[in-house]
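1. I'll drop the sequence and a predicted model, then ask my questions.
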Amino acid sequence: MQIPAEAAEIEPGHAYTWRISFPDLPADPGSRRPASYNQAAHLAAACSAHLSDRPPPFALAIACSFELTSSIDLSALEGALLHLIRRHEVLRTCCRRTARSVSIHVRTPEETHLERVDAGPLLSRVATRAHLHELLRLVDPVTGPLMVAGAIVREGSATVHVVYDHLVADVLSAPITVADLARVYEDLVHGRRPDPAPAGSYLDFAREERTHNLALRAQDEQLQHWRGFLTDGGEHPPAFPLDLGVRPGHVHPSVNRTRTLLPGPLTDQLETACRTSGGSLLTGLLAATAATLREEGGPDIYRALMPINRRGQHRYSRSIGWFINAVPLAIPAPRSASLASRLALARAGYEPARQQADVHSVRAQQLLRSADATSEVHRPVSFFSYLDFRTAQGAEHPSTRTATVHAWSSACNGSLLWFHRNHSGLHLNSLHADTPLARQTTDSLAHRLVRTLLSFSE
């Protein structure tokens, strides 16, 4: 389940933290790697913020928390963490500031070590939550580190945290991390040798993605959906359609909240109703979000960016990295229509967008708008995401069933809607500007959305 760190329920215990340690010697010149489109945009925004003494706008830290039960072997846990870092090349990257930007370098597995720090006892849930929040705030794409880990150890159990800067991981990296760590920890505790094979490297994926996208030209057929989206009045990035009370040009602190929209049985009922009417739970959520926003005073067409997972089913399927591309959605919200009609409109808006997944949003913007990655970082962005954690890579391991994911940002001017499903039901994690109007608007939106989803289920 994806929840804010402030909502985490972590039992007290003795805290330990780990940070990656590399040799003091400078990285080999051949270790430099080109940044992916996502990484380049992230670093550009972060560098701009550092230079102006602002918190990095829209920069995210992503963490996962899970439980180990039985007496904890700290050496085995440390070994599992080191195995994870050596297995996934992107976790061995470090950033170095240059005169104009930041360069990315990768270290070898042999150069990579961990430093353990005894952080002492945490005697209350307030203290454990504060500790997790502190870990989230440690990572930084410009100054580093890009990853930290921690454990709160008790007699017979431990809560393990792994925190990534978004530069090296996405939300789907969380269940992969949990499954990898739990599996290798079990192997080490029982004297088994973990699988030494490296995972498919995100850095290789980034190179392949750039090669494909650099060959694109503005007139190419592959950009047809992007051209249509922008020609029909779509902005890039699309703005959240309701008033959040944000001041133009001002960077607002963010607030992160999770609500359960439907329990498991009602989620199953909604999915059945959507399938019976020719759709799916995803198209049902798209149609419901579009209809709800219109009823709250929004437009007749809901426009948003939607993240698409680019791992595929083979080489990168169990790899950690930022394998996400954002595609533009335009979902009509008719004032009166049957469920089947709404789902058909949602599907017609989603399918062409999904087929654009290999055209990166940054490259599309470069070709069609000639804009740089940081020109609109203060816009109140509209963002729609849906994940089914029951079927994500890594979900087969029992430790992922009760694991939690945390996304943290120091600032946000829009509203990011992360819908997710797990074994307990359908949930909405939202990150939005921390203004009184934004809180009121998102509360009203969530309440009306529940009513809309229930009406779809009837």
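-> Now that the structure is in, tell me what you want to look at. Numbering: from 1, shown residues only.
2. okay, CA-based contacts and neighbour counts for the rest of this
-> Will do.
3. centroid residue for the chain?
-> residue 171 (3.6 Å; Cα atoms, centre = their mean).
4. ok, so what distance separates it from residue 64?
-> In this view, residue 171 and residue 64 are 9 Å apart by Cα to Cα, to the nearest Å.
5. one more structure, for comparison:
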Amino acid sequence: MKLAAMADWRTAPGRVLRWSPTPAARVAAADAPVDPGPPSDLQSDHLGAFRALGRNRAWTGVATDVDGDLDRDAMTRALRRLVRTHGGFRTWFDLSGPEPVRHLVPAEAVDFEVEEVPVDGGDWDAALQEHLTSRFDEECTPDSWPGFAFGVVERPGGFGLFWGCDHAFTDGASQILLGSELADLYAAELAAPGGPEVVEGALPKPEERGDFRDYVEEQRKAATDFTAESPEVREWLRMVSSHGNRLPRFPLPLGLEEGEKAPVRIRTLTFLEGDEVTAFDRACKAAGARISGGVFAAVAAAERELAGRDHYFGMTVLSTRDRGPYSRSQGWFCTFAPVEFEVGDAGFGELAHRAQDALRHAKQLARAPIHLVVDTLLRTGTCTPADIGSPQLLSYLDLRWFPGAGRPADERGVHFTGTGRTSNASMWINRDADSLYLLAQVPDTAQARETVETYHGRLREIFRSAAG
């Protein structure tokens, strides 16, 4: 699975099929009972932004290719089983009142029908991308069911498969898991001699796919252990205060005025390949670090050279699913934490060691509920709402640990996000079996294009130098 732009997925031409809820399922969804309990903190923010904007391109998804002629009935059964299994995919939010109200479609009411839809245009790739964007924009919303869109490009001997989902019901790791799970569900439904083999252990066990709604309840209970005076919250405030009362920002000019945003442009770049990745891993271990520490060390070194920063201050995305009852669940299992360490004139090995220590500290700080942290930053006057904004993010993900890694549906897959607007140039640095590579969401301005190309180019040189 590659994290890339949606347009990087190329599938051969064919008949485009659309799966939609049956009329009876739509009626059941509209009448779905209220499901007690509030949304998660991240869902609350997302729903507030959706309501304020009326419509926002906050969807994410996956696409891949599967061998063999499509069995439409088997795919319908696989999709039905997927949605019935994961409660988040049966959820929608009523946003007509002051607070979001969650509704849950009964599992037994979920059903789908398939139809062929025209995708016109002389340029097949462009026409398909337009179709995907239109469908995801229209259907991947949190205020009606379903909050996802699914379809197939059918042709003899194989088919392309695509899925998009509103962010309220998913995150990046969930989408990567979903591509393999849906392919395995389909293979299981074929149940015919000579059909695709379902690898033992490929499908998640019940004890690995706990319901996201239970997770939300657990997180809210855990949040009661924290107050604005908790050490983790106080440390957040210290970090932000010592860096100009602002959350992290991209260190170089992006051609934007204060508070301005521009459309997102996706940029990808391979840093290391093959033996280079292995050598970089060895260099990190020799420094007492892991590749995650090495990634932050390389970024800190680039900021020192290009922006004169002798102190690294960044924000990372951390998974909250761990290896337990939610390890293969579908939902929004993320939080954020600040990463801070001295840079000075340290070499790569020392920086990697410092960065790894900082990441361990960040994981401790991530125990504090992010809503409480933000509320405290605002209430104390440490930050204004404009300062909170959309911080610069740096994420590292090792894709080799996902259950489907190395299998066809995963190897051919692309994980993508909708492209809205941004004021930063956040980076997702990922490792797979063959490479260490970058996905960045960059403001589409002339200065940003030039600045980011220089920055990413120097970052690649640092990675290669560290790998020897």
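-> Happy to help now that I have it. Since we're looking at a predicted model, the values are computed, not measured.
6. Helix, strand, or coil at the residue nearest to the centre of the first structure?
-> coil (DSSP: H, G, I helix; E, B strand; the rest coil).
7. swap in residue 135 of the first structure?
-> Residue 135 of the first structure ends up helix, using three-state DSSP.
8. Does it touch residue 160 like I think?
-> No: the pair residue 135 of the first structure / residue 160 is not scored as a contact, 11.8 Å apart, by Cα atoms under 8 Å.
9. Overlap in contacts, these two.
-> Common neighbours of residue 135 of the first structure and residue 160, using Cα atoms under 8 Å, 6 or more residues apart in numbering, are 149, 150.
10. what sits up against stretch 43-59 of the first structure?
-> Residues outside stretch 43-59 of the first structure that contact it (Cα under 8 Å, 6+ apart) are 42, 101-102, 141-142, 166-167, 251, 373-374, 377-378, 409-412.
11. same thing but 6 Å
-> 374, 409, 411, 412 (Cα atoms under 6 Å, 6 or more residues apart in numbering).
12. Same question for stretch 332-351 of the first structure.
-> By Cα under 6 Å, 6+ apart, stretch 332-351 of the first structure touches 277, 279, 283, 287, 290, 291, 300, 301, 330, 331.
13. same check, this time on stretch 353-373 of the first structure
-> Defining contact as Cα under 6 Å, 6+ apart, one finds that stretch 353-373 of the first structure is touched by 41, 218, 325, 326, 327.
14. Against residue 103 of the first structure, how distant is residue 325 of the first structure?
-> Residue 325 of the first structure sits 22 Å away from residue 103 of the first structure, going by Cα to Cα.
15. and if you look at residue 308 of the first structure?
-> Note on residue 308 of the first structure: its distance to residue 103 of the first structure, by Cα to Cα, is 26 Å.
16. same check, this time on residue 434 of the first structure
-> For residue 434 of the first structure, the distance to residue 103 of the first structure - Cα to Cα - is 33 Å.
17. picking that back up, most neighbours of all the contacts of stretch 332-351 of the first structure, which one?
-> Sorting the contacts of stretch 332-351 of the first structure by how many neighbours each has (other Cα atoms under 10 Å) puts residue 287 first, at 28 neighbours.
18. Check the alignment and tell me where that residue lands in the second structure.
-> Aligned against the second structure by TM-score structural alignment, residue 287 of the first structure finds its counterpart in residue 297.
19. Tally up the residues packed near the aligned partner of residue 226 of the second structure in the first structure, please.
-> Matched by TM-score structural alignment, residue 226 of the second structure corresponds to residue 216 in the first structure. By other Cα under 10 Å, 16 other residues sit near residue 216 of the first structure.
20. which SS state does residue 216 of the first structure fall under?
-> Here residue 216 of the first structure is recorded as coil under three-state DSSP.
21. measure it to residue 207 of the first structure for me?
-> Residue 216 of the first structure is 15 Å from residue 207 of the first structure, by Cα to Cα.
22. Likewise for residue 246 of the first structure?
-> 37 Å.
23. likewise residue 19 of the first structure?
-> 27 Å.
24. The first structure: matching residues for stretch 432-442 of the second structure?
-> So stretch 432-442 of the second structure sits over residues 422-432 in the first structure, by TM-score structural alignment.
25. So which residues make contact with the matching stretch?
-> For stretch 422-432 of the first structure, the external contacting residues (Cα under 6 Å, 6+ apart) are 254-264, 267, 389-390, 412, 414-420.
26. From the geometric centre of the second structure, which residue sits farthest away?
-> Residue farthest from the centre of the second structure, counting by Cα atoms, centre = their mean, is residue 193 at 37.0 Å.
27. before we move on, the earlier item: the residue nearest to the centre of the first structure corresponds to which position in the second structure?
-> In the second structure, the residue equivalent to residue 171 of the first structure is residue 172, according to TM-score structural alignment.
28. All good on my end, thank you.
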